[in-house]
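> okay, here's the prediction I keep looking at, along with the sequence it came from:
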Amino acid sequence: MVIMDKLLETLESINSDELDKLLDQRDEDPFDSAWINLNQKVSKINVSIDNKDLFIKLSSATNHHEVCSYIADDLELINKAETLGIESEFLGYLKQCYEQGEVPN
């Protein structure tokens, strides 16, 4: 999967301090409130993706389990929103980041 390869390459090039900074940025607004808002919209649907293999691959690349968990949550959020046919600027941003192999923040 090309997108996964790009993401793994990006994660392997980021050190632990940079990953911590990225996570801090995600916990601030406007990212945090936009993520929560979209998650509330899709929480009604009981669709999930198997994140175990993804989490293991990402963890191997980073040794940073928190960022791996966030990425898995993002991908599940994207999947649920697409299943429900929800479109938003924030969803577009998430998808664009992952298509470019970046972790959104």
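Yep, it's here.

> alpha carbons only for contacts and neighbour counts from here, please
Will do.

> grab the longest helix from the protein for me.
In the chain, taking DSSP state H as the definition, the longest helix is helix 65-84.

> who does that one touch, helix- and strand-wise?
helix 31-42, helix 52-62, helix 89-99 (3 or more Cα pairs under 8 Å, 6 or more residues apart in numbering; DSSP states H and E).

> residues contacting that helix, please?
Here helix 65-84 makes contact (Cα atoms under 8 Å, 6 or more residues apart in numbering) with 19, 23, 38-39, 42, 45, 47-49, 51, 54-55, 58-59, 87, 91, 94-95, 103.

> now restrict those residues to buried residues only.
Among the contacts of helix 65-84, those that count as buried by neighbour count (16 or more other Cα atoms under 10 Å) are 19, 23, 38-39, 42, 51, 54-55, 58-59, 91, 94-95, 103.

> alongside the first one, take a look at this:
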Amino acid sequence: MLDINHTTAWIELLSTYEVNPKYGNPDVINQYLDQRDADPFDSQWMVAHGDLTAIIDSILVADRKEIEMLQDRASKQIYETIIGQTSHADLAAYASDDVRLIVGFLVTGRVNSFVLEMKESYERGDLPNVEESPFS
């Protein structure tokens, strides 16, 4: 059974997201993105994505469509928010991918500690921490 209400409430919370002012500097953004593309963050993200893909592949097609609609809504919202605040398309795309992953776990009711930490980062108005991952 999908957790639509909780997920929708979280997506609504994203509408108030404000990018940390330190990401107003393109050099800071590029350094952040480089760190995301390195281990341990990158490999942990990929494992979580693989886990979510397996979860979604195992559920009903109608539920998959509902998940995809929620993911699309959330990813578009965060993309537009970040591009509007930073004008940095790559940063917006990474955040959009993060939010798709978070929403997938939320709506399916599954727990992944790495994804949970990313979710909490966005709730605090920050981007996921790439410097010291407690999951490595």
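Looks like it came in fine. The structure displayed is predicted, hence computed values, not measured ones.

> quantitatively, what TM-score do the chains reach?
Once superposed, chain against chain, the TM-score is 0.84 (TM-score structural alignment, normalised by the length of the first structure); 103 aligned residues with a Cα RMSD of 1.9 Å.

> coming back round to it: in the second structure, what range does the longest helix of the first structure match?
Helix 65-84 of the first structure lines up with residues 89-108 of the second structure when matched by TM-score structural alignment.

> run the chain-centre distance for the matching stretch.
Relative to its chain's centre, stretch 89-108 of the second structure lies at 3 Å (Cα atoms, centre = their mean, to the nearest Å).

> in that stretch, what's buried?
Here stretch 89-108 of the second structure shows 91-108 as buried, counting by 16+ other Cα under 10 Å.

> mean per-residue distance, the longest helix of the first structure to the second structure?
With mean Cα distance after the TM-score superposition for the first structure, helix 65-84 of the first structure departs from the second structure by a mean of 0.8 Å once superposed.

> what's the angle from that helix to helix 52-62?
Helix 65-84 of the first structure and helix 52-62 are oriented at 140 degrees to each other (axes from the mean of the first three to the mean of the last three Cα atoms, to 10 degrees).

> follow-up on the earlier one: quick one: which of the buried ones among the contacts of helix 65-84 of the first structure is nearest Met1 of the first structure?
Distance to Met1 of the first structure across those (Cα to Cα) is lowest for Leu54, with 11.6 Å.

> ok, now how distant is that closest one from Ser60 of the first structure?
Going from Leu54 of the first structure to Ser60 of the first structure by Cα to Cα, to the nearest Å gives 10 Å.

> repeat for Tyr98 of the first structure
18 Å.

> so for those two, which residue has more residues nearby?
Shown here are Tyr98 of the first structure and Ser60; by other Cα atoms under 10 Å, Tyr98 has more neighbours (18 against 15).

> any idea what the more buried one aligns with in the second structure?
Under the alignment (TM-score structural alignment), Tyr98 of the first structure maps onto Tyr122 of the second structure.

> could you do Trp35 of the first structure as well?
Looks like Trp35 of the first structure aligns to Trp45 there (TM-score structural alignment).

> ok, now Leu22 of the first structure?
Per TM-score structural alignment, Leu22 of the first structure is aligned with Tyr32.

> could you say which helix or strand contains that match?
helix 26-36 (DSSP states H and E).

> one step back: any idea which of the helices and strands packed on helix 65-84 of the first structure gets closest to Ile3 of the first structure?
helix 89-99 (5.6 Å).
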